[in-house]
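Enquirer: Sequence and predicted structure, then a few things I'm wondering about:
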Amino acid sequence: MKIVGLITEYNPFHNGHLYHLNKSKEVTGATYSIAVMSGNFVQRGCPAYVNKWVRTRMALESGVDMVIEIPTYYSTASAELFAMGSISLLNATGIVDYVCFGSEAGEIDFINHVATILANESENYQKVLKKHLHSGDSFAVSRTKSLYQIMQLTYEMEYSFDDFKNLLSAPNNILGIEYIKWLKRLNSNIKAATIQRVSTGYHDQSVASDIASASGIREALNNNSLLEDIRHTMPDPTYRQLITAFEEGLCPITFDDYSTALHYAISLLGPDRMKDIFEISEGLENRIYKHSHSQFLISDLLKGLSTRRYTNARLNRVLLNTLLGITNERFNYFRSLGGPQYLKILGIRKESDLLFKMLKEKAKLPLITNMGRSIAKLPFPAQEMLKDEITFSDIYTLGYRNKKYVTKESEFKHPFIVV
């Protein structure tokens, strides 16, 4: 019996995810699948379109066997830290044989060789990189040139410089490289596999095809498309769950729904304390504080803050970290401990209960299925991380259209899901 791990957001679960699930099991020969999934906040530095419990049901009802939550400290971080948290969780299960990710390249050997060089960063690589940086090239160009040069010396491969540029500029390739880097750094026994992304790119906004990106689906819904009009892009469980979530006022959720809360946080902190927020540097706190006086909606604030110096992704993460109160000190404390401190199981398929039995025997981190029973038994670092997650989930509920669901300790009101 083999188990494949999937690193996901499912925001929402769509036909491309279903293809990834089925193809991953096919190429690895896996019997079961375990998805580590971003919780209520996702890697773009934004709130999820619909909460993690709804998305867990979508995944389980579509065939994923188990869903484990990626804590917010990692689900909203840069590609490297997102990969660190995700791979650490899969490794900590003690039962995952493969991790299979989608990539634009669709070729594991090329990705693996590049990841090996970047994981080790040999003295030779650093010397070549420094040479290109000193010549005036940007870091991205210098890294591409250095990898191309080192690869020609290390491996007998017939890849052009353009191949390297394409590999290192595509978002899923970048994540794939980071996943393999962390497998190597953790000395994990998990093997890496990849499948080529089909039809649409990561940021493709088209929903004409049956395979559409999650961002395209969200964009269509945010632009007043009817759910019925994009039903062809998603499995039936996603469609049913979204209908219910819309009817109950649990979605849609956008970053703008937190504009009032963010302005409160900015006013409360002021520039002096904002500089302690994770990923804020170089006086960015003053720029945010200044622009917050004239731009209320977060989307407008982001436009006002945008410069060539700061990527949109980083600005999103900075504002989200401000909203959630994630400081450099707090994040670096958890990072120094080596990543996530627990395995929180959001749900499982009833027919896959063998996975849970195996997990109880092999897991290298504390397992959480019942919040009430688990939190008091956790060791201190895990308890601290979970307490923060409880706070983050409560903040997330502020975005609900139906305000009767805005609540304290929302984590305790959602039981472990079995379908």
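Expert: Great, that's in hand.

Enquirer: Every contact and neighbour count from this point should use C-alpha atoms.
Expert: Noted.

Enquirer: wait, isn't residue 385 in contact with residue 341?
Expert: Yes: counting by CA atoms under 8 Å, residue 385 sits close enough to residue 341 to count as a contact (7.2 Å).

Enquirer: residues shared between the contacts of these two?
Expert: None of the residues lies in contact with both residue 385 and residue 341 under the rule CA atoms under 8 Å, 6 or more residues apart in numbering.

Enquirer: of those two, who's got more company?
Expert: Just comparing residue 385 and residue 341: by other CA atoms under 10 Å the higher neighbour count belongs to residue 341, 27 against 19.

Enquirer: excluding its backbone neighbours, what's nearest that one?
Expert: Of all residues beyond its chain neighbours, the one nearest residue 341 is residue 382 (4.8 Å), with distances taken as CA to CA, 6 or more residues apart in numbering.

Enquirer: and that neighbour, how many residues sit next to it?
Expert: Neighbours around residue 382, by other CA under 10 Å: 19.

Enquirer: Repeat that for residue 419.
Expert: Neighbouring residues of residue 419 were enumerated by other CA under 10 Å; the total is 12.

Enquirer: take a look at this one as well, against the first:
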Amino acid sequence: MRAVGLIVEYNPFHNGHLYHLRQSVKITDAEAVVAVMSGNFLQRGEPAMWDKWTRTRMALAGGCDLVIELPCAYATQAAEWFAYGAVSLLEATGVVDAFCFGTESGQLAPLLRAADIAAEEPPRFRELLMGGLGSGASYPVAYSRAVQAYLGEQGAEDMSRFPFDQPNHTLGLHYLIALKRLKGTMTPYTIAREKAQYHQSDVTDSSIASATAIRKLLLESRSLQGISRYVPSSTSSILSERLDAGVPAMGWEQYEKPLFRMLLTQDRHRLAEFHEITEGLEHRILNALPELESWSFESLLGALKTRRYTRTKLQRALLSILLGHAKEDFTRDKLAGGVRYIRVLGFTDKGRELLKDMRRQASLPVLMSAARPPGSYRYLELDVRASNAYMLGVPGASLQRDLYRDYRDAPIML
């Protein structure tokens, strides 16, 4: 059974995702879809609007046949490690023949050429990258500029003008770098994003809007009426159930109290031990706390943000503190070691057939729950903790039903 892999967050699953899924199936001639999906916390350092089980239901209802979890250790990282974790998982299933991602241009050739260079990181490329970082540019910007400059020096002037710094181009480049470093066998494809770009916060089409715009509409209206045109009916139905149960769209405001408790009870030495706390950020945080206008997440971000400390960088840093992610668990060596397991979140009847093949062909153990994980599955333990932290912010969450759900619940079957 030919399968295509998708790397997703589905926060929430919308019409643009549906278009991407269907086009991916079409251009790869796939018979099944495998999605590797972020858990309860996302790549930009944010809580997902709805938990991973709710979003798994959306994915399955929207056309995915098998959903596996991208561990929080990779799901909340910058492009390099987010991509590495996701691509390594798809490759490890042993059943995914191709993977398809969206880009602003729909052009694969420039990204493949750049990946050939960046995967090896020649000394001159590294020099250009470090120079960009030294000038105060953020890592994504410095990386993109280094790629463009290096290509220009190599005589590829046409490619040096390619917009590698656009969000989906950046992610796509890192997917391809990961594939090369892993010596993967999957065939990569890309399709152009249609009608709404990655960070586009306004709506310019009658049926397709970015996830950013949909989240904005949802938070403004506090109901599903404002987004009904931009999501499949299955998504509306699933979200309606959650809203009727008293579960709102989640955001950082639900986690302000536990975050500030952590910040106010740590000294600078302890803060410096958390992942993403670099370049003296611990001092900036502690100096900002007494000067805040209000005890809100947005007020804290406003006090901390600089050219170097972007919103996304700060969100990831503060999330690491909230979740207790220590630097020692996120070294380059440990992250490069990859995920040690494949955690299944849900499947359809067709996905059940894929699972049978995976059990024979996967290069990693296939887990149907987190119950009694071997001690070597450190990132699975961190996922359980992250799920518990997430559920503590959900109104009406209960100890019996929601905490340690990873240990109890079987994958969702549709």
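Expert: Nice, I can see it. Just so we're clear, the structure is a prediction, and the values are computed from it rather than from any experiment.

Enquirer: one step back: the residue nearest to residue 341 of the first structure: what's it in contact with?
Expert: Neighbouring residues of residue 382 of the first structure by CA under 8 Å, 6+ apart: 340-342.

Enquirer: repeat for residue 4 of the second structure
Expert: Taking CA under 8 Å, 6+ apart, we find residue 4 of the second structure in contact with 24-25, 28, 30-34, 96-100.

Enquirer: average offset between the helix or strand encompassing it and the first structure?
Expert: Element membership of residue 4 of the second structure, judged by DSSP states H and E, is strand 3-8. Here strand 3-8 of the second structure is compared with the first structure after superposition; its mean distance to the aligned residues, by mean CA distance after the TM-score superposition for the first structure, is 0.5 Å.

Enquirer: For that strand, grab the matching residue range in the first structure.
Expert: Mapped onto the first structure with TM-score structural alignment as the criterion, strand 3-8 of the second structure occupies residues 3-8.

Enquirer: quick one: the residue of the first structure positioned farthest from its centre from residue 320 of the first structure, how far?
Expert: In terms of distance from the mean C-alpha position of the first structure, residue 135 ranks first, at 34.9 Å (CA atoms, centre = their mean). Look at residue 135 of the first structure and residue 320 of the first structure: by CA to CA, to the nearest Å, they are 36 Å apart.

Enquirer: again with residue 6 of the first structure
Expert: 25 Å.

Enquirer: I figured residue 165 of the second structure was touching residue 146, is that so?
Expert: No: counting by CA under 8 Å, residue 165 of the second structure stays clear of residue 146, with 10.4 Å between them.

Enquirer: Neighbour count for those two, which is higher?
Expert: In this comparison of residue 165 of the second structure against residue 146, neighbours counted by other CA under 10 Å, the higher total goes to residue 146 at 25 against 18.

Enquirer: Secondary structure class of the equivalent of residue 189 of the first structure over in the second structure, three-state.
Expert: By TM-score structural alignment, residue 189 of the first structure lines up with residue 185 in the second structure. In the three-state summary, residue 185 of the second structure is assigned as coil, counting by DSSP: H, G, I helix; E, B strand; the rest coil.

Enquirer: give me the number of residues near residue 185 of the second structure?
Expert: One way to gauge burial is a neighbour count; for residue 185 of the second structure, by other CA under 10 Å, it gives 13.

Enquirer: what do you get for residue 30 of the second structure?
Expert: As a burial measure, residue 30 of the second structure scores 18 neighbours (other CA under 10 Å).

Enquirer: What's it aligned with over in the first structure?
Expert: In the first structure, the residue paired with residue 30 of the second structure according to TM-score structural alignment is residue 30.

Enquirer: Tell me how far its match lies from residue 21 of the first structure.
Expert: Distance of residue 30 of the first structure to residue 21 of the first structure, given as CA to CA: 10 Å.
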